[in-house]
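Student: Please find the sequence and the predicted model below.
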Amino acid sequence: MKFGVSTFITDQGIAPTALGRAVEERGLDSLFIAEHTHIPAERRSPYPGGGELPEMYYRTLDPFVALSAAAAVTERILLGTGVALVVQRDPIITAKEVASLDLVSGGRMIFGIGVGWNKEEMENHGTDPRTRGRLVDERLRAMRELWTEDKAEFHGEFVDFDPVHSWPKPVQRPHPPIYVGGGERAFPRVAAFGDAWLANSLPPGELGTAIARMRSVAGRDVPVTVYAVSGKPEIIEEYTHLDVERLLLYLPTRPEAETLAHLDRLAAAADRFR
């Protein structure tokens, strides 16, 4: 089993350069970071985790800028968005950002995507929450055209452009792996676009059945990465009995010294099962 880290990079926590180096030095294989462009001051959408929305959600760095900084000081770790909110992103700009990060990292980018939960946030980007699933699927199809065709065009319900040239192309061909986040409603999206399913904190007792359902919908053995996993060894051990490729151990957003100490504990726990 492979082990990486999932976290929020903010202006109050460890810098992305220091974090990238630390993850690589400890033998972990990947760094996935979350995205929120902003948090509306008056929010009706309930926080999925329950209770008050943690402060880190308000302060996230742009994931492509942060991961580019980490790419510049590392050589091996995979660099993933966990997740990029495609509902809030222009597909032509995002396709260029994905390809550019893949290029500057030497082909180490993973494009983790999701539809999001904060309806007011996506509405501020002009997205109707009722059609966000169709919007995400269409934008992903448009981005695939931009990554793979020298002269790309797309005509759909939400995305429409005549033939265009867009470079750079990704180093990884046909494009960086797409890790599809979400629950059961995302399984058709996994089937259509997913190089992996990014299961968000699903407990081991529920994950095995969910993997079987997901693969039944996909019609193939889609790899599974689990996001935001506790670093407790007894929890990790439960996941090792399932058909999971990678665990992303959750790293709280803290200043550098606290983060490095916590990262040491996560790496030591992972070492027990590698």
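Tutor: It's in.

Student: rest of the way, CA atoms for contacts and neighbours
Tutor: Noted.

Student: Next, count neighbours for Pro252.
Tutor: Look at Pro252: counted by other C-alpha atoms under 10 Å, it has 17 neighbours.

Student: Give the closest residue to it in space, chain neighbours not counted.
Tutor: Among residues not flanking Pro252 along the chain, Thr7 sits closest, at 6.4 Å (C-alpha to C-alpha, 6 or more residues apart in numbering).

Student: show me the contacts for that neighbour.
Tutor: Residues near Thr7 by C-alpha atoms under 8 Å, 6 or more residues apart in numbering: Leu31, Phe32, Ile33, Ala34, Ala228, Tyr250, Leu251, Pro252, Thr253.

Student: Distance check, the spatially most central residue of the chain against Ala199.
Tutor: Nearest residue to the geometric centre of the chain (C-alpha atoms, centre = their mean): Gly82, 2.0 Å. Remark: distance between Gly82 and Ala199 (C-alpha to C-alpha, to the nearest Å) = 11 Å.

Student: what about the residue nearest to Pro252, distance to Leu67?
Tutor: For Thr7 relative to Leu67 (C-alpha to C-alpha), the value is 12 Å.

Student: next one: Gly80
Tutor: For Gly80, the distance to Leu67 equals 8 Å [C-alpha to C-alpha].

Student: take the one below as the second:
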Amino acid sequence: MEFGVSTFVTDDGIRPAALGRALEERGFASLYVAEHTHIPVKRETPWPGGDELPRHYHRTLDPFVALTAAATATERLRVATGIALIIQRDPITLAKEVASLDLVSDGRAALGIGAGWNREEMRNHGTDPTTRMRLLRERVLAVKELWTKDEAEFHGEFVDFDPVFSYPKPVQEPHPPVLIGGAGPTTFDRVLEFGDGWMPIYGAAGDLVANIAELREGAGRAVPVTVFATPDRREIVAELEAAGVDEVLFQLPTEPEDESLRILDRFAELT
């Protein structure tokens, strides 16, 4: 089992290059960064984590800029989104961003995706919350076409373009892994149709042993499982390893560099 960190990289926390170096020095395998393009001032959508939305949600860096900085400061660290809100992103631009990150990192990129929770944020991008799952599906499928075809085209309900040249192509074959976030009743359908792995949040995925077994049986293969926001407790790490989890992500609070390094030292004791 491998270990990584998920976090919100912001303008008032540790810089992404310094964070990447610190993770690699401590033997961590990966860095996953969150995305919010903005937070509407007037918001009716409840935050799933509680009453008050934490400040770091307002201040995230663009994930691909942050991950590029981390990638160029490291040699082995995998760099990934956790999660990219692709229902708020143009798929042609997204395909180029991820392929470019995979190129500059020499094949270390991964794309963790989800549909998000903030309906006001979605609407500001022209996304109808009621159709966001169908939109997510088409954008993933379109991105994979752009990554793998010399003359890519896609014709769907929401995404529609005639043959195009789109470069660079990713370094990884056939493409960087697409990890599906969430644990809802249709999540496994998405993993089986267009995902390369499952990325649930710790504590929100029910019986992990049973669910991982169900997913892998349905897929007929050992689908990789990455558990997000894992508490930094030894007994929980042991529980996830016994469940067959491939990668554990500890949630790093958004703090200045000195405090971030102290927290990473504590996390490293559990790896």
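Tutor: Good, I have the coordinates. What you see is a predicted model, and the numbers here were worked out from it, not measured in a lab.

Student: overall similarity of the pair, as a TM-score.
Tutor: Overlay of the two chains. TM-score (TM-score structural alignment, normalised by the length of the second structure): 0.96; 270 aligned residues with a C-alpha RMSD of 1.3 Å.

Student: Provide a complete list of residue ranges assigned to helices in the stretch 151-274 of the first structure.
Tutor: Secondary structure of the stretch 151-274 of the first structure (DSSP state H, counting those that start in this stretch): helices located at 187-193, 204-218, 233-240, 256-271.

Student: The first one: which residues count as buried?
Tutor: The neighbour-count criterion (16 or more other C-alpha atoms under 10 Å) identifies Phe187, Arg189, Val190, Ala191, Phe193 as the buried residues of helix 187-193 of the first structure.

Student: likewise the third one?
Tutor: Applying a neighbour-count criterion of 16+ other C-alpha under 10 Å, one finds Ile236, Tyr239, Thr240 buried in helix 233-240 of the first structure.

Student: isn't Ala18 of the second structure right up against Thr72?
Tutor: No - contact criterion C-alpha atoms under 8 Å: Ala18 of the second structure and Thr72 do not qualify, at 10.8 Å.

Student: How far off centre is stretch 41-50 of the first structure?
Tutor: Per C-alpha atoms, centre = their mean, to the nearest Å, the displacement of stretch 41-50 of the first structure from the mean C-alpha position of its chain is 21 Å.

Student: just stretch 234-250 of the second structure next, same as before
Tutor: With C-alpha atoms, centre = their mean as the basis, stretch 234-250 of the second structure stands 18 Å off its chain's centre.

Student: Check stretch 232-249 of the second structure too.
Tutor: Here the centre of stretch 232-249 of the second structure is set off from its chain's centre by 19 Å, with C-alpha atoms, centre = their mean.

Student: Distance of the residue nearest to the centre of the first structure relative to Val217 of the first structure?
Tutor: To Val217 of the first structure, Gly82 of the first structure is 23 Å away according to C-alpha to C-alpha.

Student: got a list of contacts for stretch 193-210 of the second structure?
Tutor: 112, 137, 140-141, 177-183, 191, 211, 223-231, 243-244.

Student: Format the helices of the stretch 151-274 of the first structure as JSON lines; extra columns: distance to His125 of the first structure.
Tutor: Listed next are the helices of the stretch 151-274 of the first structure as JSON lines, based on distance: least, C-alpha to C-alpha, whole Å:
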{"stretch": "helix 187-193", "distance to His125 of the first structure": "22"}
{"stretch": "helix 204-218", "distance to His125 of the first structure": "30"}
{"stretch": "helix 233-240", "distance to His125 of the first structure": "37"}
{"stretch": "helix 256-271", "distance to His125 of the first structure": "33"}
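
Student: hmm, back to that, in CSV, list the buried residues of helix 187-193 of the first structure along with distance to Glu145 of the first structure.
Tutor: Shown next, in CSV, are those (distance: C-alpha to C-alpha, whole Å):
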residue, distance to Glu145 of the first structure
Phe187, 22
Arg189, 17
Val190, 18
Ala191, 18
Phe193, 13
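
Student: Next, give me the two most distant ones among the residues you listed.
Tutor: Largest separation among the buried residues of helix 187-193 of the first structure by C-alpha to C-alpha: Phe187 and Phe193, giving 9.9 Å.

Student: mind checking the SS state of Gly4 of the second structure?
Tutor: strand (DSSP: H, G, I helix; E, B strand; the rest coil).

Student: so what corresponds to it in the first structure?
Tutor: Aligning on TM-score structural alignment places Gly4 of the second structure opposite Gly4 in the first structure.

Student: where along the first structure do the strands fall?
Tutor: Along the first structure, the segments classed as strands by DSSP state E run 2-7, 30-33, 78-81, 84-85, 109-114, 152-155, 160-164, 178-181, 196-200, 224-229, 246-250.

Student: Could you say which one of the helices of the stretch 151-274 of the first structure comes nearest to Leu53 of the first structure?
Tutor: Shortest distance between Leu53 of the first structure and these, using C-alpha to C-alpha, is found for helix 256-271: 20.8 Å.

Student: So which residues make contact with the closest one?
Tutor: The contact list for helix 256-271 of the first structure (C-alpha under 8 Å, 6+ apart) reads 3, 13-15, 18, 22-23, 26-28, 231-233, 236, 249, 251-253.

Student: repeat that for 7 Å
Tutor: Phe3, Gly13, Ile14, Arg26, Leu28, Gly231, Pro233 (C-alpha atoms under 7 Å, 6 or more residues apart in numbering).
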